[in-house]
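In: Give the three-dimensional model of this entry:
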Amino acid sequence: MCTPTNVNPAPAANAPQVTLTLSNGVGVSGDVVLTLDPARAPLTVANFLTYVNAGFYDGTVFHRHAPTFVLQGGGYAGPMTAGGVVPPLKATNAPITLEDNGGLSNQCLTVAMARTNAPDSANSQFYLNLNNNTFLDRTPQARGYAVFGSVTSGNAVLTAAINAPCTAWAGFLGAGECLPSPNITVTRARQTR
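Out: Modelled structure (predicted):
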């Protein structure tokens, strides 16, 4: 498991938490707890909690795994098979305004919103940083990706997910990226604080 090179500011003691229950049926099984930071990313946290509290993430899969980069999910309902037909994205709410200036960095074990190349395009998809990906942070030359919390429990489950079997899928995923096979599913996502 990676170690952050810089530590992000700590969220408030009563910051919201979300528990993701993960399973792939063959070794990944358990909870990953995310502690969110609404003081530094209020729109992003509110957006994520809207999806969580609506049950949107239940049954979604982590569709993008880059072992030394990110584990991304929140857009597709399973099952997905590498080389098969890409299922349609789940219907989402309107995209949100990018909050890449709140002082949180894409450090190891943080959670951030995925988006297209357009800055204000994030909706439901999120990723867990599996490395210190500070090149995803805002710079004077480019917009970044909005970090809105961190993994605060469940490192053993996340390690099992990182080490789970994975299949390349040319045309859908980039080089060095793969689809966890069997799928790593969010069986349940709940706000627990």
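In: contacts and neighbour counts: CA atoms only from here.
Out: Will do.
In: Tell me which helix or strand the most centrally placed residue in the chain sits in.
Out: Central residue of the chain (Cα atoms, centre = their mean): residue 127, 2.2 Å from the mean position. Using DSSP states H and E, residue 127 falls within strand 126-129.
In: quick one more, to check against the first:
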Amino acid sequence: MNGVTAPNATLAVDSNGDGQYDDAVATANSSGIYSLSVPLTADGQDQGDHRLMIKATAAAGVADQSIYVHYATGTLVRFNTTSGTFDAELLDADAPVTVANFLSYQASPAYSGLIVHRSVPNFVIQGGGFTLSDSRISSMQTNPPIQNEFLAANSNLRGTLAMAMVSGNINSGSSQWFINVADNTFLDEGKYTVFGRVLGNGMSVVDQINNLTTYDLKSVYSNGALGEVPLTKAPPTGTQLTGTVSLQAGSPLLSGSGTAFTSELAVGTDIWINSQIYRVQSITSNTEAVLSTTASAVVTSASSWKDFLPDDADFVVFSSIDELLPLLP
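Out: Got it, this is the predicted structure:
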């Protein structure tokens, strides 16, 4: 550890919290530059976390400073979100298959636009399942599921990163994971594999996400997994369009009866019809428009809505998940 202090100051370190500054000693040169070697371990209750107290004694007086240091033995990754940034150490040695699986998604475009799609207060936040682009949520394209690597020694405690699974199948983990916001040791019975730990004050960011109000977007996006989505503000309630609309399977043509497409719609407007989201590509008249995609089924004389999707800025989005420090050989 290198730094600058008062010229010729004596520095002493307390690295084990016993109040004794006897774990490392050094003397700064005439320019105040010093170098200290402090022995650290990755063992113990704090799993590599160390709070170092450094005391500098010079002619002008005595000064103390506290420094957080983490001694990592696994891969370090940084989660950059719209709610803040936090770092995690992955447990390469204890869960090599799970870590490799996570890093394969992280290194690919698969996690681009990833969102926190589930948040349960004082329980978990969950990601890895859905991406967001232009107000549209898409399910992840996943790789084959991996083998479960649960270890009883790595319990689902607050701050741990664990694999999500299909209920009843311990070997179903793929792209989804969650962060434990509380000590959820009961999840150990289900063998949810812990493969990482949030570092330092990173849980303050996770807590901030977990404290956001969640909204049920299952019907909006026709997906049963989106019932507890954290948003920074309430989604719009939607505006029902005048008249009724009809669609033919395999056709992009939207027909209306008693509708006012020219005044109520615009090119690019998203509309909700029978639990499906469509986008307007062009408008021919008050009763005819063309959609950007074809209808998957026949729709007859149905109601429709606009202004119902949350803005992209309202979601918690991972702008990137970066590998900071790979596992050393």
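In: Need the TM-score from the superposition.
Out: After superposition, the two chains reach a TM-score (TM-score structural alignment, normalised by the length of structure 1) of 0.79; 173 aligned residues with a Cα RMSD of 2.6 Å.
In: so who does the alignment partner in structure 2 of the residue nearest to the centre of structure 1 touch?
Out: Aligned against structure 2 by TM-score structural alignment, residue 127 of structure 1 finds its counterpart in residue 178. Going by Cα atoms under 8 Å, 6 or more residues apart in numbering, residue 178 of structure 2 touches 124-127, 161-164.
In: of those, closest to residue 213 of structure 2?
Out: Among the contacts of residue 178 of structure 2, residue 125 lies closest to residue 213 of structure 2 (Cα to Cα), at 12.3 Å.
In: name the helices or strands packed onto the helix or strand hosting the closest one?
Out: Using DSSP H and E, residue 125 of structure 2 sits within strand 124-127. For strand 124-127 of structure 2, the helices and strands in contact under the criterion 3 or more Cα pairs under 8 Å, 6 or more residues apart in numbering; DSSP states H and E are strand 118-120, strand 177-180, helix 203-210.
In: what's it aligned against in structure 1?
Out: Under the alignment (TM-score structural alignment), strand 124-127 of structure 2 falls on residues 70-73 in structure 1.
In: ok, residue 114 of structure 2 - contacts?
Out: Residue 114 of structure 2 touches 127-132, 317-319, counting by Cα under 8 Å, 6+ apart.
In: all helices of structure 1, in order?
Out: Listed from the start of the chain, structure 1 has helices (DSSP state H) covering 42-53, 155-162.
In: Turn those into JSON lines, including mean neighbour count.
Out: Shown next, in JSON lines, are the helices of structure 1 (neighbours: other Cα atoms under 10 Å):
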{"stretch": "helix 42-53", "mean neighbour count": "18"}
{"stretch": "helix 155-162", "mean neighbour count": "18"}
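In: Out of the ones you listed, which is closest to residue 30 of structure 1?
Out: Closest among these, using Cα to Cα: helix 155-162, at 5.9 Å.
In: what span of structure 2 lines up against the closest one?
Out: Taking TM-score structural alignment, helix 155-162 of structure 1 hits residues 203-210 over in structure 2.
In: The matching stretch: average distance to aligned residues in structure 1?
Out: Once fitted to structure 1, stretch 203-210 of structure 2 is off its aligned match by 2.1 Å on average (mean Cα distance after the TM-score superposition for structure 1).
In: circling back to that earlier point, can the contacts of residue 114 of structure 2 go into JSON lines with extra columns for neighbour count and distance to residue 305 of structure 2?
Out: Output for the contacts of residue 114 of structure 2, formatted as JSON lines (neighbours: other Cα atoms under 10 Å; distance: Cα to Cα, whole Å):
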{"residue": "127", "neighbour count": "22", "distance to residue 305 of structure 2": "29"}
{"residue": "128", "neighbour count": "25", "distance to residue 305 of structure 2": "30"}
{"residue": "129", "neighbour count": "23", "distance to residue 305 of structure 2": "27"}
{"residue": "130", "neighbour count": "22", "distance to residue 305 of structure 2": "24"}
{"residue": "131", "neighbour count": "22", "distance to residue 305 of structure 2": "23"}
{"residue": "132", "neighbour count": "20", "distance to residue 305 of structure 2": "21"}
{"residue": "317", "neighbour count": "22", "distance to residue 305 of structure 2": "26"}
{"residue": "318", "neighbour count": "23", "distance to residue 305 of structure 2": "29"}
{"residue": "319", "neighbour count": "16", "distance to residue 305 of structure 2": "30"}
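In: Going by distance to residue 34 of structure 2, which of these wins?
Out: residue 319 (38.2 Å).
In: Alignment lookup: the closest one to structure 1.
Out: Correspondence of residue 319 of structure 2 to structure 1, assessed by TM-score structural alignment: residue 187.
In: Was I right to think that match contacts residue 29?
Out: No. Taking contacts as Cα atoms under 8 Å, residue 187 of structure 1 lies outside contact range of residue 29: 9.8 Å.
In: hey, what's in contact with both of these two?
Out: Shared contacts of residue 187 of structure 1 and residue 29, counting by Cα under 8 Å, 6+ apart, come down to 21-23.
In: nearest to residue 49 of structure 2, of the contacts of residue 178 of structure 2?
Out: Of the contacts of residue 178 of structure 2, the one sitting nearest to residue 49 of structure 2 (Cα to Cα) turns out to be residue 161, at 16.5 Å.
In: Just list the residues touching the corresponding residue of structure 1 for the closest one, thanks.
Out: Matched by TM-score structural alignment, residue 161 of structure 2 corresponds to residue 111 in structure 1. Contacts for residue 111 of structure 1 (Cα under 8 Å, 6+ apart) come out as 34, 126-129, 147-151.
In: change it to 10 Å
Out: Residue 111 of structure 1 sits next to 34-36, 70-72, 105, 126-130, 146-151 when contact means Cα atoms under 10 Å, 6 or more residues apart in numbering.
In: repeat for residue 31 of structure 1
Out: With contacts defined as Cα under 10 Å, 6+ apart, residue 31 of structure 1 is in contact with 18-23, 153-158, 186-189.
In: Excluding sequence neighbours, find me the nearest residue to it.
Out: Once flanking residues are discounted, residue 31 of structure 1 sits nearest to residue 21: 4.4 Å by Cα to Cα, 6 or more residues apart in numbering.
In: what's the counterpart of the one you found in structure 2?
Out: Using TM-score structural alignment, residue 21 of structure 1 pairs with residue 80 in structure 2.
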